[in-house]
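Chemist: Here is the input, now give the coordinates:
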Amino acid sequence: MTHTRLSSYSRGGLTFDVSDSGPLDGPTVVLLHGFPANRHSFDDVVPILNAAGIRTLAPDQRGYSDRARPRRRRDYRSAELQRDVLELVNASGAGRVHLVGHDWGGALAWQLGSSAPERLTGITVLSTPHPAAMVRSLVSSAQALRSLYVLVFQVPLAPELVLRPRLARLLRRMGLNPTAAARYGEFMRTGNRLSGGLHWYRGLWLPDGRAPRSRAVQVRTTYVWGNRDQALGRRAAELSRRFVRAPYRFVEVDENHWLPEHAPERVASEIIADVLP
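Modeler: Prediction:
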């Protein structure tokens, strides 16, 4: 199979920007960012992986890429998000990849570990619990209180008006370092990027008959969780192992939610342990 160096790829009339680095003939890792970040959230992780002989693909996902930002909520349903990633795998020529996801990217990694195991060699999930574990934790812990902001984000337009001028400050209050908080705040000020990111939350509630039925993850999985995460608590983290039918590692670190930005060396070392023999 021919490996192709990418700066972008297209699907369904949308064009996604991608950072592609490292040896083309090395094992391929796809890095999926979360809200309100972008592909550059992995900038300190990528050089370590590349130095170890790993090729990395870091896309700006749907809603974040300027040429891949549909306006309708229904365009952010799970099936569309999963197909975006699988098309990236096709475009890269890699065949099978190791998938890494943080925050919303982590939720997507869990889903693909269940729905498309034949395209993956494994997954490394940062911060985000398995979706089914998250649902169970809502009734068995304080997670529902931690997640109230998700309901607020369903309101049209108002969250954008409130968040846009305040986002950097709110991110600092959530423990993100000032440099990254300022960078993401500035990124989200441009165009409709903030609406694009918020549509991931808004699409969560929409019925999607095209999405594969949820089932247990079928590939080797490592879940890295920070015990000072303000948004995602211990109960959901500990329940996640119930939804994996493959070798599984749970790695607890003394860190908050922002693992790619605050602990890039640890994140990279866990990925390398998963990818290289």
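Chemist: contacts, neighbours, all on C-alpha from now
Modeler: Will do.
Chemist: which residues are in contact with stretch 60-72?
Modeler: Stretch 60-72 is contacted from outside by 14-18, 32-33, 38-39, 76, 81, 84, 192-193, 195-197, 199, using C-alpha atoms under 8 Å, 6 or more residues apart in numbering.
Chemist: What's the end-to-end length of that stretch?
Modeler: One end of stretch 60-72 to the other measures 18 Å (C-alpha to C-alpha, to the nearest Å).
Chemist: now do stretch 127-146
Modeler: The first-to-last residue distance of stretch 127-146 comes to 14 Å (C-alpha to C-alpha).
Chemist: List the buried residues for it?
Modeler: Ser127, Thr128, Pro129, His130, Pro131, Ala132, Ala133, Met134, Ser137, Leu138, Gln143, Ala144 (16 or more other C-alpha atoms under 10 Å).
Chemist: I figured the fourth one hits Ser240, correct?
Modeler: Yes - contact status for His130 versus Ser240: in contact at 5.2 Å, counting by C-alpha atoms under 8 Å.
Chemist: ok, now how distant is Thr124 from Val224?
Modeler: Thr124 is 7 Å from Val224, by C-alpha to C-alpha.
Chemist: for comparison, sequence B:
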Amino acid sequence: MPSFRDPYWGTQTKLAVGGQVFDLSVAGEGEPILLLHGFPQSRASWTGVAPSLAAAGYRVIAPDQRGYSPGARPVGPDNYRIDALVEDVLGLLDVLGLPSVHFVGHDWGATVSWFIAARHPERVRSLTAASVPHLAAFGRALATDADQQERSAYFGLFRSGKAERVMLEDDARRLRAWFPPAVPRHLVEHYLEAARRPGVFTAQLNYYRAMTRDFAKLGPVGVPATYLWGDRDLALRRAGAELCGEYVTGDYRFVELSGVGHWIPEVAPEALVSETLARIASPGSTTRASAATSLDSDHSAK
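Modeler: I've put the predicted structure just below:
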């Protein structure tokens, strides 16, 4: 397992795609699984997940996405629209010679995965999404649910020009507070160290600044899908989680994790691994179960 100083796992490599260069971690052999991280994390967030998937007989691939890889950090919000994020991932698969993979995504990685599953289902063998539901479900909740509206108020800050100062001042005190004690401290420090480098946090925030109302118009997903949601997630509330299945026409499983918050890859890696393997093995996935996990409260302040 990675040491305190090295949060990465597997073999480290770089791939050039469409004029950008992405950093990746790769481990194992077998059917391919692509792991897409969230905000403000990195491929290091899969430390507790990837080695187990590789040991189970899969080839695990995890890139640092646009804005997170130093060689893929264009300037300006327009360069972080969802179409660009999707094309990055499809380009990576093309360079790797992979017509399709099993997708596992968390937070913004889940968002990108939902879009690919809806628009490019031929590239998706199965989908396991953590925390973020289908974007039409989230959009509906955001439009109708007061709790979700309150929890998403931070969008306004993130889309403003003062977010960098507010979140990073005083040794990134407010950003640090997002991570509960259950998230390993060395990972938190790794994320914060990256965010404090020139231009990095702005690139990460550009995901939010490039969002449009069209997210809520995403079409249905027909690929086999599992959605994991922690009932202590302070950013993504129950309304959207329970609506998710209405936008999946393929084989679908909703897994509620009791006592778990937003940071599922770091806090509940065993549950995420178990559900990913169950999804891959289930009828409806293109190739070859579990109970909800109860853990200490993950007091995400997202």
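Chemist: hmm, back to that, who has more neighbours out of Thr124 and Val224 of structure 1?
Modeler: Neighbour count, other C-alpha atoms under 10 Å: between Thr124 of structure 1 and Val224, Thr124 has more, with 27 against 23.
Chemist: which SS state does that one fall under?
Modeler: strand (DSSP: H, G, I helix; E, B strand; the rest coil).
Chemist: Translate it into the numbering of structure 2.
Modeler: Taking TM-score structural alignment, Thr124 of structure 1 has Thr128 as its aligned residue in structure 2.
Chemist: got the contact list for the residue nearest the centre of structure 2?
Modeler: Centroid-nearest residue in structure 2: His106, 2.3 Å away (criterion: C-alpha atoms, centre = their mean). Residues near His106 of structure 2 by C-alpha under 8 Å, 6+ apart: Leu36, His37, Gly38, Ala129, Ala130, Ser131, Val132, Ile264, Pro265.
Chemist: Wait, a strand at Arg59 of structure 2?
Modeler: Yes - according to three-state DSSP, Arg59 of structure 2 belongs to a strand.
Chemist: List the contacts of it.
Modeler: Arg59 of structure 2 touches Val26, Ala27, Gly28, Glu29, Gly30, Glu31, Pro32, Ile33, Leu53, counting by C-alpha under 8 Å, 6+ apart.
Chemist: where's it relative to Tyr80 of structure 2, distance?
Modeler: Counting by C-alpha to C-alpha, the gap from Arg59 of structure 2 to Tyr80 of structure 2 is 28 Å.
Chemist: Could you pull out the buried residues of the longest helix belonging to structure 1?
Modeler: If you go by DSSP state H, structure 1 has its longest helix at helix 78-92. Judged by neighbour count using 16+ other C-alpha under 10 Å, the buried positions of helix 78-92 of structure 1 are 78-86, 88-89, 91-92.
Chemist: what do you get for stretch 241-250 of structure 2?
Modeler: Ala241, Glu242, Leu243, Cys244, Gly245, Tyr247, Val248, Gly250.
Chemist: Can you measure across it, start residue to end residue?
Modeler: 17 Å.
Chemist: same deal with stretch 105-124 of structure 2?
Modeler: Note: stretch 105-124 of structure 2 ends 12 Å apart using C-alpha to C-alpha.
Chemist: Ok, stretch 58-76 of structure 2 next?
Modeler: 37 Å.
Chemist: chain center to it: distance?
Modeler: Put simply, stretch 58-76 of structure 2 sits 12 Å off its chain's centre (C-alpha atoms, centre = their mean, to the nearest Å).
Chemist: how about the helices in the stretch 151-277 of structure 1?
Modeler: 158-163, 167-173, 178-187, 193-203, 234-239, 259-262, 264-275 (DSSP state H, counting those that start in this stretch).
Chemist: need the ones you listed in TSV with distance to Arg215 of structure 1, can you?
Modeler: Below are the helices of the stretch 151-277 of structure 1 laid out as TSV (distance: least, C-alpha to C-alpha, whole Å):
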stretch	distance to Arg215 of structure 1
helix 158-163	33
helix 167-173	33
helix 178-187	34
helix 193-203	20
helix 234-239	15
helix 259-262	27
helix 264-275	22
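Chemist: And the residue lying farthest from the centre of structure 2, how close does it get to Val95 of structure 2?
Modeler: Largest separation from the mean C-alpha position in structure 2: Asp170, at 27.2 Å (C-alpha atoms, centre = their mean). The gap separating Asp170 of structure 2 from Val95 of structure 2 is 42 Å, by C-alpha to C-alpha.
Chemist: Likewise for Ala118 of structure 2?
Modeler: Ala118 of structure 2 is 22 Å from Val95 of structure 2, by C-alpha to C-alpha.
Chemist: separation between Trp225 of structure 1 and Arg241 of structure 1?
Modeler: 12 Å.
Chemist: cool, Ala142 of structure 1 as well?
Modeler: Separation of Ala142 of structure 1 from Arg241 of structure 1 (C-alpha to C-alpha): 19 Å.
Chemist: ditto for Leu88 of structure 1
Modeler: 28 Å.
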